[in-house]
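Asks: Next come a sequence and a model predicted from it.
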Amino acid sequence: MITGKGGAPRLTQKGRQTRRRIVEGAAEEIREQGAASTTLDDIRARTATSKSQIFHYFPGGKEELLLAVAAREADRVLEDQEPHLSNLRTWSAWKDWRDAVLRRYEQQGVNCPLGVLITELGRTTPAARQLTSQLIDGWQAALREGVQGMQEAGEIDRGLDADRTAAALVAAVQGGVTILMATGGIAHLEAALDTTLTLLRNGAGARQATTGN
């Protein structure tokens, strides 16, 4: 057996590929059937793996596999915003990012695999909280870097709190997505994004909105 630091198992390249295939197959199954309806037998059939392979890579069974799928879905949230999210250095790039966000959630519709998985795992469990926090932190950090880059370029008021602005942008998206999941309509998400970006572009108005002054 190959081991890493502390004697923990370290997967070979083939092992990593097999584990990824299981996670991707489980994600597809969950998107189609929902987490509650998906069984390990469904995942085995889709991924052409044996029960022993499932438990080799996920000794904790379905719960551990669901957590791995949730982590993959969290990664997809940010991946679907690229290459725009990592390159918010012009107003054109911000518009492209806005369009990518709207497109992603419009295509997703009322079904949110990540939300379903977090609910299945238990929103108050340490693993679910950590996963959600990592997603929000990474998302906010990327937006903060975009705001700071625009400030350095003189496009946004340097007195604006970049971190609070990034937090407001994340909250705007998540609030709009919550309404989308409840109603099936994307109008609130679009309005939240457009209004927040208008305040950001106006500079002084954005500063007042984020500081409460």
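Replies: Now that the structure is in, tell me what you want to look at. These numbers were taken from a predicted model, which means no experiment stands behind them.
Asks: CA atoms for contacts and neighbours, from now on please.
Replies: Will do.
Asks: What is the longest helix belonging to the chain packed up against?
Replies: When the chain is parsed with DSSP state H, its longest helix is helix 126-152. Here helix 126-152 touches helix 62-79, helix 162-183, going by 3 or more C-alpha pairs under 8 Å, 6 or more residues apart in numbering; DSSP states H and E.
Asks: Quick check: buried residues in the shortest one?
Replies: Neighbour-count burial for helix 62-79 flags 62, 64-74, 77-78 (criterion: 16 or more other C-alpha atoms under 10 Å).
Asks: what's the angle between the following helix or strand past that helix and helix 62-79?
Replies: As assigned by DSSP states H and E, the chain's next helix or strand after helix 62-79 is helix 91-108. Between helix 91-108 and helix 62-79, the angle comes out at 140 degrees (axes from the mean of the first three to the mean of the last three C-alpha atoms, to 10 degrees).
Asks: After helix 91-108, which helix or strand is next?
Replies: Following helix 91-108 toward the C-terminus (DSSP H and E): helix 113-121.
Asks: quick revisit: now tabulate the helices and strands packed on helix 126-152 in CSV and tack on distance to Leu197.
Replies: Below are the helices and strands packed on helix 126-152 laid out as CSV (distance: least, C-alpha to C-alpha, whole Å):
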stretch, distance to Leu197
helix 62-79, 19
helix 162-183, 8
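Asks: Now do the contacts for Leu78.
Replies: Contacts for Leu78 (C-alpha atoms under 8 Å, 6 or more residues apart in numbering) come out as 85, 139.
Asks: quick one: it from Val170, how far?
Replies: 12 Å (C-alpha to C-alpha, to the nearest Å).
Asks: One more: Leu65?
Replies: In terms of C-alpha to C-alpha, Leu65 sits 27 Å off from Val170.
Asks: okay, now the one to match up with it:
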Amino acid sequence: MPERHGPARGGRVTPTAKGAATRNRIVEGAAAEIRDRGAAGTTLDDIRARTSTSKGQIFHYFPGGKEELLLAVAAHEAGQVLDDQQPYLSDLGTWQAWQDWRDAVVRRYERQGVHCPLGVLMTELGRATPAAQALTGQLIERWQAALRAGVVRMQESGRADSRLDADRTAAAMVAGIQGGVAILMSTGAITHLEAALDTSLMLLRTGPGESF
């Protein structure tokens, strides 16, 4: 049976800790299944078997069925994109931290190779659908905000040129990464991603007293 929920707060029913754990287990199991089989090749029965949950439990947490579950998995994978860049992404206050972040990004996409779970999910959901666009927008917004905070920290410490527009610099970094990843997925070559990251850091590293 589906886990009971806690008392309503402000008109909303809050899940119990056990319920939240079950939902997370379903999402993580579905993510693993999709990495193995692809979104199109993964059925709810596959996910049910992998997560040791009943069909009733799956529809309890995801009443919209597979599409709703895929969106939750896509959100999970989007979060993983940022989690894989930690702890560096949240602490871009030194050139070493920026270099460590750069290396973490490269390692992540080297491991991923030409197979992108998030890309597969977004294709399955339909990239032009409002839900998929909103999810992509949230990922880009969070990523850009973290990079912007790092650029500002470097400017405030005098390490980066204060004339740089922090927002546009962060946006260019995200765009460069996404472009490099797209080429990686098409060709298997990671050199364009490395070039985009290295050039971004070289341009950032133009503050007083700094050299390339």
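Replies: That came through fine. Please read all numbers here as calculations on a predicted model, not as lab measurements.
Asks: To which residue of structure 2 is Arg72 of structure 1 aligned?
Replies: Counting by TM-score structural alignment, Arg72 of structure 1 corresponds to His76 in structure 2.
Asks: And its match, how close does it get to Thr191 of structure 2?
Replies: For His76 of structure 2, the distance to Thr191 of structure 2 - C-alpha to C-alpha - is 27 Å.
Asks: cool, Gly56 of structure 2 as well?
Replies: 47 Å.
Asks: for Ile58 of structure 2, same thing?
Replies: 42 Å.
Asks: who has more neighbours, those two?
Replies: Ile58 (24 against 14; other C-alpha atoms under 10 Å).
Asks: give me the element the equivalent of the more buried one over in structure 1 is part of.
Replies: Here Ile58 of structure 2 is matched to Ile54 in structure 1, going by TM-score structural alignment. In the assignment (DSSP H and E), Ile54 of structure 1 maps to helix 51-57.
Asks: Please state the offset of that helix from the chain centre?
Replies: Mean-position distance between helix 51-57 of structure 1 and its chain equals 27 Å (C-alpha atoms, centre = their mean, to the nearest Å).
Asks: okay, and the longest helix of structure 1 goes to which residues in structure 2?
Replies: Residue span in structure 2 matched to helix 126-152 of structure 1, by TM-score structural alignment: 130-156.
Asks: Enumerate the positions of that stretch that are buried.
Replies: Result for stretch 130-156 of structure 2 [16+ other C-alpha under 10 Å]: buried residues 132, 135-136, 139-140, 143-155.
Asks: how big is the offset of it relative to structure 1?
Replies: Overlaying structure 1 shows stretch 130-156 of structure 2 at a mean distance of 0.3 Å from the equivalent residues (mean C-alpha distance after the TM-score superposition for structure 1).
Asks: mind putting the buried residues of helix 62-79 of structure 1 in a markdown table, distance to Arg10 of structure 1 included?
Replies: Converted to a markdown table, those look like this (distance: C-alpha to C-alpha, whole Å):
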| residue | distance to Arg10 of structure 1 |
| --- | --- |
| Lys62 | 21 |
| Glu64 | 17 |
| Leu65 | 17 |
| Leu66 | 21 |
| Leu67 | 19 |
| Ala68 | 16 |
| Val69 | 19 |
| Ala70 | 21 |
| Ala71 | 19 |
| Arg72 | 19 |
| Glu73 | 23 |
| Ala74 | 23 |
| Val77 | 27 |
| Leu78 | 27 |
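Asks: Which single one of those is nearest to Gly175 of structure 1?
Replies: Val77 (15.1 Å; C-alpha to C-alpha).
Asks: Gly185 of structure 1 versus that closest one, what's the distance?
Replies: For Val77 of structure 1, the distance to Gly185 of structure 1 - C-alpha to C-alpha - is 19 Å.
Asks: Trp91 of structure 1 maps to what in structure 2?
Replies: Per TM-score structural alignment, Trp91 of structure 1 is aligned with Trp95.
Asks: Tell me the counterpart of Gln178 of structure 2 in structure 1.
Replies: Under TM-score structural alignment, Gln178 of structure 2 pairs with Gln174 in structure 1.
Asks: What count of nearby residues applies to its match?
Replies: For Gln174 of structure 1, using other C-alpha under 10 Å, the count is 14.
Asks: Ok, Ile183 of structure 2 next?
Replies: Using other C-alpha under 10 Å: Ile183 of structure 2 sits among 17 other residues.
Asks: can I assume Ala68 of structure 1 is in contact with Ile22?
Replies: No: with contacts counted by C-alpha atoms under 8 Å, Ala68 of structure 1 stays clear of Ile22, the gap being 9.8 Å.
Asks: Quick test: name the residue nearest the centre of structure 1.
Replies: Centroid check for structure 1 by C-alpha atoms, centre = their mean gives Val77 as the closest residue, at 3.1 Å.
Asks: Stretch 166-181 of structure 1: average distance to aligned residues in structure 2?
Replies: Averaged out, stretch 166-181 of structure 1 is 0.3 Å away (mean C-alpha distance after the TM-score superposition for structure 1).
Asks: Contacts for that stretch next, please.
Replies: In contact with stretch 166-181 of structure 1 (C-alpha under 8 Å, 6+ apart) are residues 105, 109-112, 136, 139-141, 143-144, 147, 185-186, 188-190, 192-193, 196, 210.
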